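Colleague: Only the shape, not the letters, is given here:
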């Protein structure tokens, strides 16, 4: 049986026309996040219908993994410093997934 993990689903809605400006910093943040000890998975996807809408899927080995992620220099610089100011809004949810979930 696999151990439990934290699943994070984030929706980023860029200010109109700012989707292209978010791709490079999201790509850089994804690579840095994948190197974090508690990160198990990190990918982002751009909507084919709305170029300003992104979905980010993240998994961490425990609930603390997300808190640690948000304090990293790359999240502070790329997230708070670069990406978030370009957003109209963001919606982030997280859920613990039990080890015996299919």
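Modeller: Great, that's in hand. Note that the coordinates shown come from a computational prediction; the quantities given were computed from them, not determined experimentally.
Colleague: okay, CA-based contacts and neighbour counts for the rest of this
Modeller: Fine.
Colleague: what separates residue 85 from residue 97, distance-wise?
Modeller: Residue 85 sits at a distance of 31 Å from residue 97 (criterion: CA to CA, to the nearest Å).
Colleague: what do you get for residue 84?
Modeller: With the distance defined as CA to CA, residue 84 ends up 27 Å from residue 97.
Colleague: And for residue 12?
Modeller: Distance from residue 12 to residue 97, by CA to CA: 23 Å.
Colleague: Tell me which of the two has more neighbours.
Modeller: Between residue 12 and residue 97, counting by other CA atoms under 10 Å, residue 12 is the more crowded of the two (24 against 15).
Colleague: Mind telling me what element the residue positioned nearest the centre of the chain is part of?
Modeller: By CA atoms, centre = their mean, the chain has its centre lying nearest to residue 56, at 4.5 Å. Using DSSP states H and E, residue 56 falls within strand 53-60.
Colleague: Pasting the second one now:
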């Protein structure tokens, strides 16, 4: 399983708009054929820090996600909301098995 932990730091005033845009991306992403999980996590100690837990059956499925209209809409919508560039950390998902 191909997993990416995407760390996102949002400007404080942009948190509500970020959440709205991210909900739309989440709802479409979980319907993608290769998607296994697409969790949106918020740090309770820093409400401007989010982690997107993106799990796909394969690296190809993860790459296909980046070609979807909902991803492009999310990326463009939240670009100015970022306090700093988002950071994707690739991980190898072991359990549950892909």
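Modeller: Cool, the structure landed. In this text, all values refer to a predicted model and were calculated from it rather than measured experimentally.
Colleague: TM-score of the superposed pair?
Modeller: Once superposed, chain against chain, the TM-score is 0.87 (TM-score structural alignment, normalised by the length of structure 2); 96 aligned residues with a CA RMSD of 1.8 Å.
Colleague: Residue 50 of structure 1: what's it in contact with?
Modeller: Residues near residue 50 of structure 1 by CA atoms under 8 Å, 6 or more residues apart in numbering: none.
Colleague: Check the mean deviation of the longest helix along structure 2 from structure 1.
Modeller: Taking DSSP state H as the criterion, structure 2 has its longest helix at helix 15-29. Helix 15-29 of structure 2 differs from its equivalent in structure 1 by a mean of 0.7 Å after superposition (mean CA distance after the TM-score superposition for structure 1).
Colleague: The strand holding residue 56 of structure 1 against structure 2, how far on average?
Modeller: Mean for strand 53-60 of structure 1 is 0.7 Å (mean CA distance after the TM-score superposition for structure 1).
Colleague: Pull up the aligned stretch in structure 2 for that strand.
Modeller: Residues 49-56 of structure 2 are matched to strand 53-60 of structure 1 when aligned by TM-score structural alignment.
Colleague: Residue 67 of structure 1 and residue 27 of structure 1, how far apart?
Modeller: Residue 67 of structure 1 is 20 Å from residue 27 of structure 1, by CA to CA.
Colleague: neighbour-wise, which of the two wins?
Modeller: Legend: neighbour count by other CA under 10 Å for residue 67 of structure 1 and residue 27, higher for residue 27 (14 against 10).
Colleague: and the more buried one, what pairs with it in structure 2?
Modeller: Per TM-score structural alignment, residue 27 of structure 1 is aligned with residue 23.
Colleague: Now tell me what touches stretch 77-90 of structure 1 from outside.
Modeller: Residues outside stretch 77-90 of structure 1 that contact it (CA under 8 Å, 6+ apart): 10-15, 18, 22, 25-26, 29.
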